[in-house]
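S.K.: Could you look at this predicted model? Sequence included:
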Amino acid sequence: MNRLTRRRLTAATLTVVALATGTTACSSGGSSSAKGSDSGTYTIWDPYPQFAKDSAWAKLLDDCGTKAGVKIKRTAFDTSDLTNKVLLAAQQDNSPDVLIVDNPVVSTLAESGILTTTEDNKLDTSKVDPNLLAAGQSGGKTYGTPIGANTLALYYNKKVLASAGVDVASIKDWTSLTAALEKVKKAGKKGITFSAIGTEEGSFQFLPWFWGAGAKLTRLDSAEGVSALSLWTDWLKKDYAPNSVINNTQTTSWQEFAGGDYAFAENGTWQLANAEKAGFDYGVLPIPASGGGNAAAPTGGEFVTVPVQGDTGRYATTRKLVTCLTSTENLHATDTTLSYVAPTAEVQDKQVAENAELKPWVEAVKAAKGRTSDDLGTKYPKISEQMWKAVQSALSGAKSPKDALTSAQSAVK
């Protein structure tokens, strides 16, 4: 590990900030300085400013520190601010001991030489689902371990479907889903709402359909990619989806669904609490692939990583901290708090045993895929930007799906 070197941060590293959205940063457990003069103090940075220092999450960090025989100094930032702070700290050789970061950021930080590999820091990731671990892999190496995952699926309003004579069990592919939307419209209700806004949120929501068609991010303008964008475009033309999707965030899209008139909404596990408050019976099904089966939806969630340290003697204790945070017992409690699906089958089974409503989400997560998987790394932000621009262009009618994605692919090259 002492042979690890930190490469100069490049402009590509800074583009990762475009992937992040968040709220106001806050701090608990001390200042944002990465290390105190006391060698018995270990620093942890996380993207959970919603959890104050008396929260279960903060107490877990302190408990893991106690077990490792050290004091924890925790600083919480919103996601975008955290990324900027990490880049600055790395330049100053002042990185935190443990960094919990949004999974698309991992490969960029890794390629910049900021993170150690699990081979170097000897973290055991053998129980983690391979598709979730892939989000933290770059160049054949693994950088950290997921603390949990969320993804997208389709919420549905049982009353709306029943009034339209739609059996949700019949929805197995795009054809049957579109047929259901047609029935819903004929019954005087609204079809499906989603977010197609011109940001990472728009790409995030389009990816299940793009991947569900069999398309690859390395070729946006493939016939499969065009078929996915044509599906969305046709839904708008036939009024199965509202024009508002062009400006919808995932929050405003949810608000449309919560009104009670829509049959379906594409959204994530983070809306479960709101779904319980919606005032109508709902269900969840994984997003279908074009020809059947479950489409791969993008994984959300964070990785627990170990940044490079000038003092390599700190790694042994850091490993104890990370192992504690990602243990089977602690993962269950943490992922319940964060509304995440656990990254290991053992904890997933426990979650479903306690709450059967999580079963479709576990299925969706098992089919999910990291946005930076396939060794895209720092290429992903540029690809994603061109993807959401193409979606916007096609849905607004400015270009055909084929022309929009052809332009996107040319811009990526």
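M.R.: Here it is on my side, so go on. Numbers count the residues shown, from 1 in each chain.

S.K.: going forward, measure contacts between C-alpha atoms and count neighbours the same way
M.R.: Noted.

S.K.: Just give me the neighbour total for the residue nearest to residue 272 when sequence neighbours are not counted.
M.R.: Distance criterion C-alpha to C-alpha, 6 or more residues apart in numbering; nearest residue to residue 272, sequence neighbours excluded, is residue 339 at 7.8 Å. Here the number of neighbours of residue 339 (other C-alpha atoms under 10 Å) works out to 18.

S.K.: Repeat that for residue 311.
M.R.: Using other C-alpha under 10 Å, residue 311 has 8 other residues around it.

S.K.: again, but for residue 233
M.R.: Going by other C-alpha under 10 Å, the residues that sit close to residue 233 add up to 21.

S.K.: and it, what is it in contact with?
M.R.: Residue 233 makes contact with 394, 395, 401 under the criterion C-alpha atoms under 8 Å, 6 or more residues apart in numbering.

S.K.: for the closest residue to residue 412 other than its chain neighbours, helix, strand, or coil?
M.R.: Of all residues not flanking residue 412 in the chain, residue 383 sits nearest, at 6.0 Å (C-alpha to C-alpha, 6+ apart). Residue 383 carries the three-state label helix when classified by DSSP: H, G, I helix; E, B strand; the rest coil.

S.K.: Test my guess that residue 383 contacts residue 216.
M.R.: No: the criterion here is C-alpha atoms under 8 Å, and residue 383 misses it with residue 216 at 10.9 Å.

S.K.: The two: which has the busier surroundings?
M.R.: Just comparing residue 383 and residue 216: by other C-alpha under 10 Å the higher neighbour count belongs to residue 383, 21 against 16.

S.K.: Comparison target below:
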Amino acid sequence: MTFNNTRKVVAALSTLAICGSLAACGSSNSATDDKNLVFLDGYPQYDENSAWGKVVQKCAPDGYTVERQLQDETMNPLTTAVKEDNAPDIAMIDNPTLPSAVDAGMVVDLEAAGVKTDGFNEGIIDTGKVDGTQYGISYGINTLGLYYKPDILEKAGVDPASITDWDSLNAAIGKVVDAGYKGITFSGIATEEGVFQYLPWFWGAGGDLSKPDSQAAQDARDLLAGWVSKGWAPKSSTTNNQSAAWDVFMSEDYAFAENGSWQAQSATEKGYEVIAIPSKDGGDSAPVPFGGEFLVLPYHKTANDAKQKAAAEFINCMTDTNLLEVSESIGYLAPKDDVLEQQLKDQTYLADWAEPASSAQGRTTELGLKYESISSGLSQKLQDALNQK
């Protein structure tokens, strides 16, 4: 199988303007569409001329076109499409939603379909498994750190190297605020994004997801809620997603921001720097979750073996043959150590993220389907704390 740079990719923006869901667009598995692979793509911000759009095009198998069905959120349209037996050939889903997709019978065994799974970071590849079967596969990961503005810290007399635990972080924020600047931004929104940003503080206090009502959970909530109540973090932290929290950090005189590795390029261009998120009592930095999406093969009642083989070839191109180009196109860190080594030479602004990415923790690896309800509970209690309920 060869991959041709000139293979056509249909962006499908006009299709989505007409179709309220994937199911409304007609079956992608009819005989007339045998050479068209439908890819449910969660990156509508990237058009066909973007680096991402071009590498998707590059991975179209010989003799096939790839039609990108663009959605901001992919689980709901995928659920509907599978239910109506009108599923796309390939889909992208947020990695912690995989156990739910498997439980609902929405995705199939990748290895049985011909997807390669060797060479990946063990922690990352294992998160794509449910009961030992590989259902999801990564093409790049992200994680969290603590960005800061060196000029503000210098004016406030704060040495970033002194920030080694929660007490020293709070002392640094206090000095920044006393110097006339603002403190810290983070995302506490009542979605998985808010939980994602809460987890380093939870884990950094010794938390265990199997014990969501522990003292560590309370300590982490108290820390974040304290920042809001003191005015060190904006009140909008309760509703800001990660992008909005970053915009506040970028546009105002905030000294610190908890945010993701995907912001590294823009941060570097602005002269901002990053340190690891400190644990409560110091010592090792706080464990961080790994973020990013998985590629999956959706279930079809009537399987088309040739199309499934082609879909597997597409995934192999995205996660193996052209993994470096794929990861670099969106600023994610490659999930294979040898590829990441080359990426860090190409994208030097990611150098500080190599170690946290390699040790980042999966959210569902041990808990599987149970994570969904645990995450929901953590989110609700975080909202209550931030809103002082």
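M.R.: Now that the structure is in, tell me what you want to look at. Everything numeric in this text was worked out from a predicted model, so none of it was measured.

S.K.: tm score of chain vs chain?
M.R.: Here the superposed chains carry a TM-score of 0.84, computed using TM-score structural alignment, normalised by the length of the second structure; 367 aligned residues with a C-alpha RMSD of 2.7 Å.

S.K.: Give me the buried entries from the contacts of residue 233 of the first structure.
M.R.: 394, 395, 401 (16 or more other C-alpha atoms under 10 Å).

S.K.: any idea how far whatever residue of the second structure lines up with the second one lies from residue 69 of the second structure?
M.R.: Applying TM-score structural alignment, one finds that residue 395 of the first structure aligns to residue 386 in the second structure. Taking C-alpha to C-alpha, to the nearest Å as the measure, residue 386 of the second structure falls 37 Å from residue 69 of the second structure.

S.K.: sorry, back to before: which one in the second structure is aligned with the residue nearest to residue 412 of the first structure?
M.R.: Aligned partner of residue 383 of the first structure by TM-score structural alignment: residue 374.

S.K.: what's around the alignment partner in the first structure of residue 122 of the second structure, how many residues?
M.R.: Counting by TM-score structural alignment, residue 122 of the second structure corresponds to residue 130 in the first structure. The number of residues packed near residue 130 of the first structure is 14, by other C-alpha under 10 Å.

S.K.: What segments of the stretch 201-350 of the second structure are strands?
M.R.: For the stretch 201-350 of the second structure, the strands defined by DSSP state E, counting those that start in this stretch occupy 254-260, 273-275, 293-296.

S.K.: Ok, the stretch 1-150 of the first structure next?
M.R.: Using DSSP E, counting those that start in this stretch, the strands assigned to the stretch 1-150 of the first structure run over residues 41-46, 71-76, 98-102, 137-138, 141-142, 145-146.

S.K.: counting contacts, what elements does the fifth one pack onto?
M.R.: Read it as strand 141-142 of the first structure. If you count contacts as 3 or more C-alpha pairs under 8 Å, 6 or more residues apart in numbering; DSSP states H and E, strand 141-142 of the first structure packs onto helix 118-121.

S.K.: who touches the helix it packs on?
M.R.: Helix 118-121 of the first structure has contacts (C-alpha under 8 Å, 6+ apart) with 1, 124, 125, 141, 142, 143, 144, 306, 315, 316, 319.

S.K.: Return the residues in contact with residue 186 of the first structure.
M.R.: Residue 186 of the first structure makes contact with residue 164, according to C-alpha under 8 Å, 6+ apart.

S.K.: any chance you could map the helices in the stretch 251-400 of the first structure?
M.R.: Assigned helices in the stretch 251-400 of the first structure, in chain order: 272-276, 315-325, 328-337, 345-354, 359-366, 380-395 (criterion: DSSP state H, counting those that start in this stretch).

S.K.: Buried ones in the shortest one, by neighbour count?
M.R.: Which is helix 272-276 of the first structure. 272, 275.

S.K.: mean deviation (superposed) between that helix and the second structure, please.
M.R.: Here the mean offset of helix 272-276 of the first structure against the second structure after fitting is 4.1 Å, by mean C-alpha distance after the TM-score superposition for the first structure.

S.K.: what does the fourth one give?
M.R.: After superposition onto the second structure, the average distance of helix 345-354 of the first structure to its aligned residues comes to 1.5 Å, using mean C-alpha distance after the TM-score superposition for the first structure.

S.K.: Give the buried residues for that helix.
M.R.: Here helix 345-354 of the first structure shows 347, 348, 349, 351, 352 as buried, counting by 16+ other C-alpha under 10 Å.

S.K.: nearest to residue 97 of the first structure, of the residues you listed?
M.R.: Nearest to residue 97 of the first structure out of the buried residues of helix 345-354 of the first structure is residue 347 (C-alpha to C-alpha; 26.1 Å).

S.K.: What are the boundaries of the helices in the stretch 1-150 of the first structure?
M.R.: So, for the stretch 1-150 of the first structure - with DSSP H, counting those that start in this stretch - the helices run 11-14, 56-68, 79-91, 103-111, 118-121, 130-133.

S.K.: hang on, the earlier thing: of the helices of the stretch 251-400 of the first structure, which is nearest residue 61 of the first structure?
M.R.: The minimum distance between residue 61 of the first structure and the helices of the stretch 251-400 of the first structure falls on helix 315-325, with 7.3 Å, by C-alpha to C-alpha.

S.K.: Enumerate every residue touching the alignment partner in the first structure of residue 150 of the second structure.
M.R.: Aligned by TM-score structural alignment, residue 150 of the second structure pairs with residue 158 of the first structure. By C-alpha under 8 Å, 6+ apart, the residues touching residue 158 of the first structure are 263, 280, 281, 282, 283.

S.K.: what do you get if the cut-off is 7 Å, keeping everything else the same?
M.R.: Neighbouring residues of residue 158 of the first structure by C-alpha atoms under 7 Å, 6 or more residues apart in numbering: 281, 282, 283.

S.K.: centroid residue for the second structure?
M.R.: With distances taken as C-alpha atoms, centre = their mean, residue 292 lies nearest the centre of the second structure, 2.7 Å away.
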